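K.L.:
The following block contains a protein sequence and its predicted model.
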Amino acid sequence: MTMQLLLDDAGIEYDYVQMETALPPLLFLHGALGVRGQFDALRKHFPERSQIALDFPSHGESHVTHGAINGERLARAVLALLDALQIEKVDIIGHSMGGYAALVLAHLAPARVNSIVNLGTKFYWSEEAIDKTSKELDGDQLRARSPRHYEALAALHPASGVDQTLRLTQGLITDFARWQLSEEMVRATKVPILLSAGDRDNLVPMAEIVKLFDALESKLNAVAILPSTPHPLQHLPLDCFELIVRRFWVAAVRKTLA
């Protein structure tokens, strides 16, 4: 069932499926220009879990009333939703920017995050990467370069409209020049993290995944490289990914108790 949470500066559309289980709910966080429905196929692989999936502010069916968006605003929107649902703790699967928002949430409120599975999340944002990605999000250039892609995005983001969604997402990327998570911030959360990405991901080099894994220096963390997998979520090998995630959860519990 689709529900809405009204905040001072946004309206958040979300799905919440409750199951009879002692496990924390599983929270799905989509990437920049994504929507919660892109997780539908993956969600079927975890039928025993309570599940939450939302559209971030300015994405999909969620809207914003004013202001820019950045990693902290996305994380605080998630935190507001957890408060409204009276959920103390969640396991998170975050794709791309959703994974970054999960790390920001763990930084802001580590007690609310049981574990994080990041898929194709870019952590290190250099000036070159910010500039390149920002240009790719320019609405006029995108429409001229690929009208079909532009129209597809317009269909995905009816609440704010594709131009506003692109503009606000562009601002989210350029905000990395002002503030980014540090390795120390993530390490200090002590939240178990699985860093995963496809070996054909054109946004997240494998060297960056390994660099962050080494920097976190925790026995609770793990890294997984998915074979023959590019960045878009629709190319995720679902059975393989489910197996990796479940093994990570089991290992994280074991290591926490050790």
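P.N.:
On my side now, so go ahead. Numbers count the residues shown, from 1 in each chain.
K.L.:
going forward, measure contacts and count neighbours with C-alpha atoms only.
P.N.:
Fine.
K.L.:
Please report the distance of residue 56 from residue 76.
P.N.:
For residue 56, the distance to residue 76 under the criterion CA to CA, to the nearest Å works out to 11 Å.
K.L.:
Pick out whichever of these two has more residues nearby.
P.N.:
Taking residue 56 and residue 76 together and counting by other CA atoms under 10 Å, residue 56 has the greater number of neighbours (32 against 16).
K.L.:
Would you agree that one is in contact with residue 62?
P.N.:
Yes: distance between residue 56 and residue 62: 6.4 Å, which falls inside the contact criterion (CA atoms under 8 Å).
K.L.:
Spit out the residues that contact those two alike.
P.N.:
Counting by CA atoms under 8 Å, 6 or more residues apart in numbering, the contacts common to residue 56 and residue 62 are residue 12.
K.L.:
who touches stretch 183-195?
P.N.:
The set of residues external to stretch 183-195 that reach it, using CA under 8 Å, 6+ apart, is 103, 106-107, 110, 113-119, 209, 212-213, 215-218, 220-224, 245, 248, 252.
K.L.:
Straight-line length of it, end to end?
P.N.:
With CA to CA as the measure, stretch 183-195 spans 13 Å from end to end.
K.L.:
in it, what counts as buried?
P.N.:
183, 185-187, 189-195 (16 or more other CA atoms under 10 Å).
K.L.:
try it against this one:
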Amino acid sequence: MQHLILLHGALGSKDYFKPLAAKLEHSFQVHTFNFSGHGGRPFSDTAFSIPFFSEQIAEYMQETGIEQANIFGYSMGGYAAMYLAKHHPEKINKLITLATKFYWDEKTAAKEVKMLDGKTIQEKVPAFAAQLQQRHAPNDWLLLLEKTAQLLTGLGKQNTLNVEDYASITIPCMVLLGDRDKMVTLDETIAVYKQLPNAQLGVLPGTPHLFEQVNVELLKGMIEGFMKF
């Protein structure tokens, strides 16, 4: 069976892929792993960046003896996979992204960083604070917020991939977006889709940004359909 690597987003972990992985394991050799600082994986001395997370995908593949894999990347995971596809296309057979924010400027980054204030999260959404603490233990989830904020601020100052960069990514790609996603716009998703030479575009109905609210059965069908195409 072909290898399929599932990549989580910022503040996420490999654990929220368990339902999806269970549905896909009959069709693929499914792999998941945590990026640095996420899901209890120790923080690296290297600052968070898209190139850094892309390197961690390549490192995982090397450690597990995978020469080429299909990749599904959610949100930040999709962006890191796109960066890998641009610089090391030989490592990826097919790539699917979901809810990946491709457009960044200082105003956009500042808006997202504002939502990463640990004190505000503890005061206004304590249940989410407890979830983050549990998900990333024994790591300090407040430090994870800080490092993620630095990543987004950096993207705001200089986006890692510009729209024209996607024209050189020639592997088969499918770019997915939920129709109720309030973080990622349809316009930025279509702009990237139009630049990709070998791409499909899909919209998931009734789907917000949070992966936990995605219809796993629907997503499973879209992934399997694209991989067989």
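P.N.:
Structure's in. What do you need? What you see is a predicted model; the values in this text were computed from it and never measured.
K.L.:
Check which helix or strand the residue nearest the centre of structure 1 maps to.
P.N.:
By CA atoms, centre = their mean, the mean C-alpha position of structure 1 lies nearest to residue 98, the distance being 1.2 Å. Element membership for residue 98 of structure 1 (DSSP states H and E) is helix 97-108.
K.L.:
Now do the strands in structure 2.
P.N.:
Ranges of strands within structure 2 are 3-7, 29-32, 69-74, 92-98, 173-178, 199-204, based on DSSP state E.
K.L.:
and the counterpart of residue 24 of structure 2 in structure 1, how many neighbours?
P.N.:
The alignment partner of residue 24 of structure 2 in structure 1, by TM-score structural alignment, is residue 46. Neighbourhood size, residue 46 of structure 1 [other CA under 10 Å]: 13.
K.L.:
Compute the distance between residue 46 of structure 1 and residue 238 of structure 1, please.
P.N.:
Distance, residue 46 of structure 1 to residue 238 of structure 1, by CA to CA: 11 Å.
K.L.:
what does residue 57 of structure 1 give?
P.N.:
Applying CA to CA, the value for residue 57 of structure 1 to residue 238 of structure 1 is 27 Å.
K.L.:
My guess is residue 70 of structure 1 contacts residue 177. True?
P.N.:
No: when contacts are counted by CA under 8 Å, residue 70 of structure 1 is not listed as touching residue 177 (11.3 Å).
K.L.:
higher neighbour count, these two?
P.N.:
residue 70 (20 against 13).
K.L.:
That one pairs with which position in structure 2?
P.N.:
Counting by TM-score structural alignment, residue 70 of structure 1 lines up with residue 49 in structure 2.
K.L.:
what number of residues lie near the closest residue in space to its match that isn't next to it in sequence?
P.N.:
Nearest residue to residue 49 of structure 2, sequence neighbours excluded (CA to CA, 6 or more residues apart in numbering): residue 151, at 5.6 Å. Residue 151 of structure 2: 18 surrounding residues under other CA under 10 Å.
K.L.:
list the contacts for residue 151 of structure 2?
P.N.:
Residues 47-49 are the ones in contact with residue 151 of structure 2 under the rule CA under 8 Å, 6+ apart.
K.L.:
Please pull up the equivalent of it in structure 1.
P.N.:
For residue 151 of structure 2, the aligned position in structure 1 is occupied by residue 172, per TM-score structural alignment.
K.L.:
What of residue 202 of structure 2?
P.N.:
The pairwise alignment with structure 1 assigns residue 202 of structure 2 to residue 224, based on TM-score structural alignment.
K.L.:
thinking its match is in contact with residue 197, fair?
P.N.:
Yes: under the criterion of CA under 8 Å, residue 224 of structure 1 makes contact with residue 197 at 6.8 Å.
K.L.:
who's more crowded, these two?
P.N.:
Relative neighbour count places residue 197 above the other of residue 224 of structure 1 and residue 197, with 28 against 20, counting by other CA under 10 Å.
K.L.:
Spit out the contact partners of that one.
P.N.:
Residues touching residue 197 of structure 1, when contacts are defined by CA under 8 Å, 6+ apart, comprise 118-121, 204, 206, 209, 224-226, 229, 231.
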